[in-house]
Structure formats: C-alpha cells, structure tokens
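Engineer: Provided below are the primary sequence and the corresponding predicted coordinates.
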Amino acid sequence: MTSPTTIYTNATVFTGEAAIAPRESFAVRDDRVLASGDLAAVRLAAQAGGAPVTEVDLGGAVVTPGIIEGHSHMLMLGESLSKVQLRDAASIEVVQERLAAARAAAPDAPLLLGTSWLFDIFPEGERPTAAVIDAVVPDVPVILDANDLHSVWVNTKALEAMGITRDTPDPVGGEIVRDAQGDATGFLLETAAMQHAWGYLDSVRSEADEDRYLAAAFDAYLETGVTGATEMSFGEADLAAYRRILDRDGRLPFPVNAHWLLTATGDTATDVAQIERIVRERDAVAAQYGDAWLRITGVKFILDGVIDACTATMREPYANGALPGAIWEREFALPMAVAADAAGLQLALHAIGDEASTIALDMVQECIRVNGPRANRRARVEHLESVADDTIARMAALGVTASMQPVHCDPAVLDNWQAVLGDERARTGFPWHKFRAAGVPLALGTDAPTAPHVAPDNLFIALTAESALDRSREAYQPERVFTPSQALEALTLGAAYATRREDELGRISAGYRANVAVWAANPLAGAPAELLGTGAALTLVDGQVAHRREA
C-alpha cells in the first residue's frame, strides 16, 4: 500500500529558485517531496494510489527549502553557546566584569572560556594582554576567542597550561605575540591560536562534552530553520563525535558536508601526506554509513588571516603599513591543491584579503591545468571580504563559488575593520552586487560561531545592509543588498549547489528530500526588521518534524 501523505496548504511556497513564482502548497510522502504547486494539482498527486492523506493548514506562512548553512563550525558553535558572550562588550572593563561574574558563578570550574570579543575595545595601538585577564581571574586558565576565531586572548594560567615559554617557536602561519623581553603577552594569532589554544581545549574536553556541544549546535540550527550544514574546520575530534551519533542513531539530525581543515607545515611532502589520510577517512565513512547524512566532501585551506587583526593578505598595505604574507604560500599551496583535487576533494579556500583570493584562483587554475576540466569540481572561496574586480571576473570564468556571510558585515562590527584598511577599501568590502552581476554562484552562511548563527538575522542583513546587533547604525553600502528571492536562493539552492547536493537538497520539488523551513516572519513580503529575533515556526527534515516553535 502507498505510504500516507501530508499536504501542507495555505502557504507561500518558495521552491528554491528565485526565477520561479511561489506555489501555494506542497505534499510530502515518506522522506520526499511528492509535489508542489496549486492545491488542486497537489491533491491529485497525493490521492494517486489510494494512500491516506492528511492536510495541514500553515496559516499563510512563507515556506522555503530548509536553510543550508554555507559555512559553519559545529562543535565550536555548540561549545560557544555555553561560553561567556563578549560580542556586545563595549569596553575592556565590561569584559573583566563578565569574566569575574562567570568565575564567581562557577568557582569550582577548572577553566573559563569566552567568545566573540571585538578589537574595537582596545585603544589604538594596544593589543590584548594576559595581565588584563589576570587582574580579575588569575587562578584558572582563561581562553577567549576573538569574534573572527582567528586569534585568542588568554591569561597567564592558560599560557602555562598550554606549555608556551620563551622557547616555543611560532608555527607556520601564526604568531605568539611577545614583549620586548621575549615573553608571551597572552595574544595568539592565526595558527598559533589553532595549535596551542584549540589544541589544549581538544586535550581537556571529554567525549561527553563533544557530544553535548554537537547536539546543542544541531538543536540551535533546527530552531532557526537550518536543515543542512557545511563544516569548515573538520578534524579528528569532529569525526569521532559524528561517528558516535551515526553509530547510535544511524543518521544525523540533518545532512552535513565536511571540509577537513589542512595544516600548513612548510614541507610539501608532509603537506601532501595529509591528503592521503583524508581520502582514507572519506572512503571509510562512505563505506560504513553511506553519504546521506555525513559526507567528507573536501578540504579547507586557510590562506590568510583576518582584516581586523591585520593578518589578511592584501595587495596594498594596511593603514599601519603592515603587509603580511599568506599562510599558504604559492610554493606549497599549488601542489597541495592539485593533490587534493586529483583525489576528488573539493577545495574550500579561506581568502579574506584581495591578494589571498588571487592565490585561491591560482590554485584552482593550477588544478585545471594539471588535472584537466571537471564539471563537478565546484571549488569555492570563503569570505571574500576585500576582493578586486579582476578576481570576481576570474571566479565567473572559472565557475568558482563565492561563499559569503552577511553577518560578517553587520555595521556594528565594522569600525575596526574599516579603520585598519583606512582607504577606499574600507568602503568597497563584501561586494555581493558585483558577484551577482558577474554571474558568480553564491552561497550564503554565517560562519558561526564567528557570528550569530540565526538565519533570519543573517537574511535581514542581506536584505538591508543594516545592523542586527545595533539598530542605530547606518547601513554599510546598501547598494549591495539582495532581493528576498535572491537571498533565499543563495541560502538554500545556492548552498546545496556549492556542496554538490543540488540533486537532492535545496528545492521543494518532486523527488527532493523533504527538508523544509516554515518561517515565523515573512521573508518575501514583510518588513525585513520583522525577521530579527525570530526563528522557524516548523522545521522538517526528511519529512519529519525536527522542530516546532511553541506558540
């Protein structure tokens, strides 16, 4: 007998493509969309075969394919939800107050973690120091992630716990900031933050902690209408945590595409050996679990740092004269990219500065030269905050996806970003409109937890160029904004295309997996500000209710 069917009626159904007018209903049978269209046609499709049919009235809500988070760090997001939140801390004193309060509230905790402090709180020319934290929490390690997750501020106890001394060398692509005497000051940049701070946290957290963090991230995303994610810092700990869920449940709460984070070692043979390991893990996961839920699809290169810390790789110097090189120099980046590409691994290339995105496209072009054209290569460049027009034209010619995050240009977090650039580049960042005009494929995400993970707030910024954090701020270059249908396509079908899953995800269309978000506010026709602070009224994953918002 044919399986029962549910028809969802009285809705505005955005199917995933901006060029297609919304439908009024859709039907789900088992884990798939059976049909979408006008109600009479959907009822005919549902009644074929004599299956029992249930109708659900959605009260006029807007329905879209579930959001596919274009760039995320799931374990970090789940962990960050329990950290001391510092994104809205407007001064060093506020940071100190929050740390002192958190320590008083948990006096037996073995360490204290915080997240999302902004460079703006430091007077010009000053940088974070351990002494500032020691003044309020001197007795346990304190580790505070910057808002961009590319640097870490720690206290003296944390430096001791991480084993950092005068003799500890800077890793390739990173810096342990030191004073005139050579002692670490408590500020770790780029790969120094990843290897020392993140490595230390990996060593002290338990499997139970990791499972709790991952569950919290899935729940947080489902509440905001997200039904898929693109992991961008995947590694050993992440894989073990995902395996535990798959072994227990046989599935994940929603599909995840993972990019394994590569480490620049400065030695080509050592670099390339990483690819061999990733391929073994990719093939083992596919053989054991299939790829419906977890797919190790590619590798992540962090080519440069971030503009706020003046570590992003630019063509011209920053206002302070700095002109840092890339974390992955071409000498090592090109052969590594070719090896990954030859193994069928998708390239995800973190490039925030305009010179870094030039290197990224050189890598893609070298892959094409050595390995030949391939229709599903789907190379992608992440962030593209300051990018030259010639790079955008090259991306269009090479078919490279622009993976961008509207929440990264919330005007409330741009003061320092603009100040350190100090020239015309401060006014021409995040050029969404130029990518659209050039025909570059776009995928939108949040890069959580470097920014809030909430999809409606991310969409609000895409539609307005205004601030979701401080409504008094003026819009940043509002000529860049998306129309609602353009933004929704980039959040759904665009992100599915970028992950090579557009044949099963990103559309409300017959045969597609029934991953659906019913919005609590109207993203198509309502005032954009009405999106702020909302989530999903209903989230479906493979046709089953994964989240239902309480009235």
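Structural biologist: Good, I have the coordinates. Keep in mind the model is a prediction, meaning the values are calculated, not measured. Numbering: from 1, shown residues only.
Engineer: please make it C-alpha for all contacts and neighbour counts, starting now.
Structural biologist: Will do.
Engineer: and the longest helix along the chain, which residues are buried?
Structural biologist: In the chain, assigned by DSSP state H, the helix with the most residues is helix 268-289. Neighbour-count burial for helix 268-289 flags 271-272, 274-275, 278-279, 282, 285, 289 (criterion: 16 or more other C-alpha atoms under 10 Å).
Engineer: then stretch 360-372?
Structural biologist: By neighbour count on 16+ other C-alpha under 10 Å, the buried set for stretch 360-372 is 360-368.
Engineer: what's in contact with the longest helix of the chain?
Structural biologist: 246, 250, 260, 262-265, 291, 294-297, 332, 335-336, 339-340, 343 (C-alpha atoms under 8 Å, 6 or more residues apart in numbering).
Engineer: among the residues you listed, which are in strands?
Structural biologist: 260, 294-297 (DSSP state E).
Engineer: just the buried ones from the residues you listed, in PyMOL syntax?
Structural biologist: Filtering these down to the buried ones (16+ other C-alpha under 10 Å) takes a single PyMOL command:
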select buried, resi 260+294+295+296+297
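Engineer: and the furthest pair within the ones in strands among the contacts of helix 268-289?
Structural biologist: Farthest pair in the ones in strands among the contacts of helix 268-289 (C-alpha to C-alpha) is 260 and 294. Separation: 12.5 Å.
Engineer: re earlier: would TSV of the buried residues of helix 268-289 with distance to residue 327 be doable?
Structural biologist: Formatted as TSV, the buried residues of helix 268-289 follow (distance: C-alpha to C-alpha, whole Å):
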residue	distance to residue 327
271	13
272	16
274	17
275	18
278	21
279	23
282	25
285	30
289	34
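Engineer: in addition, the following structure is provided for comparison:
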Amino acid sequence: MKKLQVISVISAITSLLIATPLMAQTTIIKNVNGYTLSGETLIKFSAISFTNDTINKTYQPGETIDIANDVVVIDGHGQTMLPGLIDAHGHVLGYGHSLLRVDLVNSASEADAVNRTIVYAKDNPSLSWVLGRGWNQVQWLNNSYPSAKSLDKAFPDKPVWLKRVDGHAGWANSKAMALAGITAASKAPAGGEIIRDEKGQPTGVFIDNAMELITASIAPPSRSEDKLALTKAMHSLASLGLTSVHDAGIDQNNINLYKELASENNMTIRINGMLYLPSENWQQQLAQGPFKTHDDMFIFNSVKIQADGALGSRGASLINDYSDHAGHKGLLLHDKETLQHYIDFAMNAGFQVNTHAIGDNANKLILDLYQQAIAKSNTKSLRHRIEHAQVLRLVDIPRFASLNVIASMQATHATSDKNMAVTRLGEQRILGAYAWRKLLDSNAVIAAGSDFPVESPNPFYGLHAAITRQDHNNSPQGGWYGEQKMTPVEALRSFTLDAAYAAHQEKLIGSLEAGKKADFILLSDDIFTMPASQIWQSQVLQTWVAGKKVFSLAEPSVAK
C-alpha cells in the first residue's frame, strides 16, 4: 500500500511538472544597429529585451538598460538587427525536394561525380532513390559520357538517377534501369536516344525524351521523404533570414505533416499554409475551418487557386493578343463558373482566397469575381489576395484598395522578366505590369515574396530588386521602368509588416514591438546605408524565431 502511495505521489509530481510552463527566461541583446517599423515610420533602436518567445521592449539609442541578475545578456557587436523577413509566396515542399538532390555542378570527373553522390547518399540514408543534377562531361578530361558501371560499385541495390546540367540527359545505374525494365531490346521514343556500348547494351545515359523511360519508374516521394524535405527547406530558408513563409498551394498531406512537425517542436520557421483548390478532399478540409497551432508556428486560414499560366510561356491570360504572337491570348486554367465555385465555397467557409493571376484578363476576371463574392459573403475583412498581380489594366489598379484585396507580388519577377516582358506585352500594356509604385500610390498593400524555387528564396534579392529594379549587374542604369521602384522603407515593409498583414498576423510578427514574437535577424551590413546595388549580397549572421536562435554563422559573445 505504501509503495502504491509513493508511486501515486511521484506520478502526481510528474504530471505537475509536465503541466507547469517552462521557467521564464529573459534575454537582452544590446549594442545592435536595430531597425523596425511602426506604421510607415522607420524606428531605430540599440537593444531588445524578450522573455521566452515574446518581446518586452526595444531600447532607443542612449537609453539606460536595467539588467536583473538572471537575465542573459548578448553583445550584438554593432550588427544590424531587422524584424524577421517574411516571404508571402513560396513553395516549401518543392524547394525542400530540390535540396534533396546531389549537387554535381562543376564536378571535375566521372569519379568526382560518383564520390559526391556517395557522400550525399550517406548523409541521406532514408531516400528510396538517389537523385541529382549538374554533371557536364564536356568539363571532364575524357570528354565522355559516364556509365552505369561506375555507379554500380557504390550503389548495387539502390537506384540512382543523375540529370545533366542542362536537364537534357540523365545518367542511371543498373538498379534504376532494372526497375524501369530497360534491356538491350529497349527502344528509345521519338526525340530521344539510349546511349549503348559496342555490344548494344545501354550504358546508363539517356538523352531527351528517352529520360522518361527512367523517370516514369521513380516513385513519388514517401511521407518520410516529404517530411525530410520540409525540414531541410525550413532550415535553409532560416539561413537566408526568413522567419516566416506563406506556402502557396499545399494539400491535406502537407497540412498533416506541418501539424506533426509542430507537435514535435520541429518547425524551424513559421508557415502559413494555403490549401490548393482543387486538391483531394479539399471541401472536407475547408469544412473543418481555419487552424493554427498553439505556438503560432503553423497556421492554415487561406486557399490557393490558379487562374492562368505564366508570361514567359505565353500562358498568362491577356485581354488582347500577345504582341509577339498574333491570334494568341494565353489561357485560363478554369472556366469562369469553376473559379466562381472555388471562390464562393472558400469565402463562405471563412477562408482567405489567394488566386494566382498574371495576365490582365485573369486579373480583371478575378477582381470581378472577388467583387461579387465579397459582397455575397461579407468577407471584405478577410483580405483576399491576388498572387503575382503581374499585368494589370491601369483602371483595375485602384480596385485592390477599394476591395481590400492584397497584391502579393515578387520583385525578382520583374528583374527576371525584363528581357522579354515588353516583347510579350508591347509599350502600352507594360505600363500596368510590375507596377509597384502605381499600386502603392493607390493605397494598395503589397506583400512581397519570391515564388521559390522558381526564383531564389533569398529575400535580399527581392529587397534589391524592389529598391533598384536592376539585376545583379546593375542593369539597366536607373532601373527597368525605374519610376516604379519602392523606397527602402517600403521594400522592408513589404517583406515584414505588410506580409504579416497579408496573413492576418500583423499583431503577432512583422515588427519588433512589445508583445510581439521575438522573430529577428542580424546582419553585418546596414541595408539603409550601404549602396543599394549591393543589398542582394547581404549576409545573414543569425536568425531567431520565437526567441530561439535557429541559425548562426558565428556564436555571439555572452556576458552578464
């Protein structure tokens, strides 16, 4: 009986310890060159205090800091501190899977490529296929295609598929060819070639359309591989200074993985997920309503719909013909009635609707459909969004503010597209394209992103493009349609407060103020005083999310 009583007491104490919140720990980072935003005003500060994940106070330069004995004090060594940057439009799983590839760019030889693959496979033992890209036999001394034999020695039982740098050839091992059913009798499809040895046996290299013979056998990523991809992606994004990302187009499986990662405390950065419509069981998922974790590391309160294609491929839906393709106006991916159904269903379920629209016809159509649906559902306060908002009729620009619709835009699209956009659109339509200044002057909110992995997720590339409208070679002089530039403060705001606002999180993150989460980054450079042409080269030294350091290039000094 006494033994049972002791066990009961121990059990009660254990339960009490589990239920008791962690002891509050206050940290002060002093001696920083800090910037944050209050409304549209840039505020400077020299120190920040936070307890656990919440900011207590920022200190003005010269202000006295009272430090209690139990406070951890970190010297910021004069580094620049900014609010954590937010990417309002990225694809986390796709980016993560791009990181789960062997990097063979500039490999010195076939043996070097094999060795890189071996090292990578040892670091990622759970992968069912070893995938990679970047080899180029022209750079090798023998100038010859590689063979399956060199891979077979290291990978007798695991399939390997490595794409050439240009994506027009692939290199497989024997296991991969066996899974694909490749034999000496296999024939290449039209537009493809199977490289063979002197005996007619496939060597392991497949050209162009013949690559499909292998890729058709590559199984979709497993759940564990998807989870690993998300984890790697979040770590990589944190190293670039991103503390939050709006994941633009996820499915129910992704939602469950994020919930699982959050329950394991493995969310490196905050994720705002948009459910892709249509995806499997999307109606049932929306019927459950919005969701967020208790620590706000994962939230799900929006959907993603795709109205048209891209400008470069002439898939963006235009009102009039493409200037370089008479008789072609692009295409809509859904008819008007289907788009209306998705929009109405999501708004009525209480979800923010975020629709991809690039061409002026797609943007006009979505604004029209939003106007009708917002009036019927009374959801103007949900701050619906248009993702990209790339080519707009000038008369449609004021509609964003009047409908409380956010323009979710990617500054690097302008600097990437500048060499073809005028050709596609002509001299008049281009005046409503990538029109950041016109939108801001009409009181629209712009939430900045990158659309990674289509573009680099590095937010400093986006800040640089927004401020200069130039590429990394400082071209063109004065910026491409330079009158549409953002100011440095506007650009920072688009990656912080306005991106947070676009996720209904402006009271939680986006600026460094008392009561908000301690999400911030430290840089060696000051983006407000350095030459604007160099902003894209800025290097993140530390990234903190919810008061925890999640990335560091060098450990800071700690003093009492």
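Structural biologist: Arrived safely, thanks for sending. Quantities reported herein were computed from a predicted structural model and do not represent experimental measurements.
Engineer: TM-score for the pair, please.
Structural biologist: TM-score of the superposed chains, computed with TM-score structural alignment, normalised by the length of the first structure, equals 0.76; 470 aligned residues with a C-alpha RMSD of 3.6 Å.
Engineer: what about the strands in the stretch 101-250 of the first structure?
Structural biologist: 112-117, 142-146, 151-154, 174-178, 184-190, 226-234 (DSSP state E, counting those that start in this stretch).
Engineer: okay if I get the ones you listed as JSON lines plus mean neighbour count and distance to residue 131 of the first structure?
Structural biologist: Listed next are these as JSON lines, based on neighbours: other C-alpha atoms under 10 Å; distance: least, C-alpha to C-alpha, whole Å:
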{"stretch": "strand 112-117", "mean neighbour count": "23", "distance to residue 131 of the first structure": "16"}
{"stretch": "strand 142-146", "mean neighbour count": "25", "distance to residue 131 of the first structure": "11"}
{"stretch": "strand 151-154", "mean neighbour count": "27", "distance to residue 131 of the first structure": "9"}
{"stretch": "strand 174-178", "mean neighbour count": "19", "distance to residue 131 of the first structure": "13"}
{"stretch": "strand 184-190", "mean neighbour count": "24", "distance to residue 131 of the first structure": "8"}
{"stretch": "strand 226-234", "mean neighbour count": "26", "distance to residue 131 of the first structure": "30"}
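Engineer: could I get the ones you listed as TSV with distance to residue 301 of the first structure?
Structural biologist: TSV is the format used below for these (distance: least, C-alpha to C-alpha, whole Å):
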stretch	distance to residue 301 of the first structure
strand 112-117	23
strand 142-146	20
strand 151-154	17
strand 174-178	14
strand 184-190	13
strand 226-234	9
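Engineer: figure out which of those is closest to residue 68 of the first structure.
Structural biologist: Closest among the strands of the stretch 101-250 of the first structure, once you apply C-alpha to C-alpha, is strand 226-234, at 4.4 Å.
Engineer: against the second structure, where does the closest one fall?
Structural biologist: Counting by TM-score structural alignment, strand 226-234 of the first structure falls onto residues 242-250 of the second structure.
Engineer: same question for stretch 339-355 of the first structure.
Structural biologist: Stretch 339-355 of the first structure covers residues 345-361 of the second structure once aligned (TM-score structural alignment).
Engineer: show me what the matching stretch is in contact with.
Structural biologist: Contacts for stretch 345-361 of the second structure (C-alpha under 8 Å, 6+ apart): 274, 286-287, 289-290, 301-311, 316-319, 343, 363, 366, 373-374, 377, 379, 382-393.
Engineer: buried ones from those residues, can you make that a ChimeraX selection?
Structural biologist: Buried members of the contacts of stretch 345-361 of the second structure, defined by 16+ other C-alpha under 10 Å, are picked up in ChimeraX with:
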select :274,286,301,302,303,304,305,306,307,308,309,310,311,316,317,318,343,363,366,373,374,379,382,383,384,385,386,387,388,389,390,391,392,393
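Engineer: nearest to residue 76 of the first structure among the ones in strands among the contacts of helix 268-289 of the first structure?
Structural biologist: residue 260 (14.7 Å).
Engineer: map that closest one across to the second structure for me.
Structural biologist: Checking TM-score structural alignment: residue 260 of the first structure goes with residue 275.
Engineer: so its match makes contact with residue 303?
Structural biologist: Yes: counting by C-alpha atoms under 8 Å, residue 303 is a contact partner of residue 275 of the second structure at 4.4 Å.
Engineer: tell me, what's touching those two both at once?
Structural biologist: Applying C-alpha under 8 Å, 6+ apart, one finds that residue 275 of the second structure and residue 303 are jointly contacted by residue 249.
Engineer: tell me who's in contact with the counterpart of residue 309 of the second structure in the first structure.
Structural biologist: Using TM-score structural alignment, the equivalent of residue 309 of the second structure in the first structure is residue 305. Residue 305 of the first structure makes contact with 150, 190, 311-313, 327, 351-352, according to C-alpha under 8 Å, 6+ apart.
Engineer: what do you get for residue 496 of the second structure?
Structural biologist: Per C-alpha under 8 Å, 6+ apart, neighbours of residue 496 of the second structure: 83-86, 509-511.
Engineer: how about these, which pair is most distant?
Structural biologist: Among the contacts of residue 496 of the second structure, 86 and 511 lie farthest apart (C-alpha to C-alpha), at 10.8 Å.
Engineer: sorry, back to before: nearest to residue 15 of the first structure, of the strands of the stretch 101-250 of the first structure?
Structural biologist: strand 226-234 (15.0 Å).
Engineer: just to revisit the earlier point, now, among the contacts of residue 496 of the second structure, which is nearest to residue 453 of the second structure?
Structural biologist: Residue 453 of the second structure lies nearest to residue 86 out of the contacts of residue 496 of the second structure, by C-alpha to C-alpha, at 15.4 Å.
Engineer: now do the SS call for that closest one.
Structural biologist: At residue 86 of the second structure the chain is in strand, as set by DSSP: H, G, I helix; E, B strand; the rest coil.
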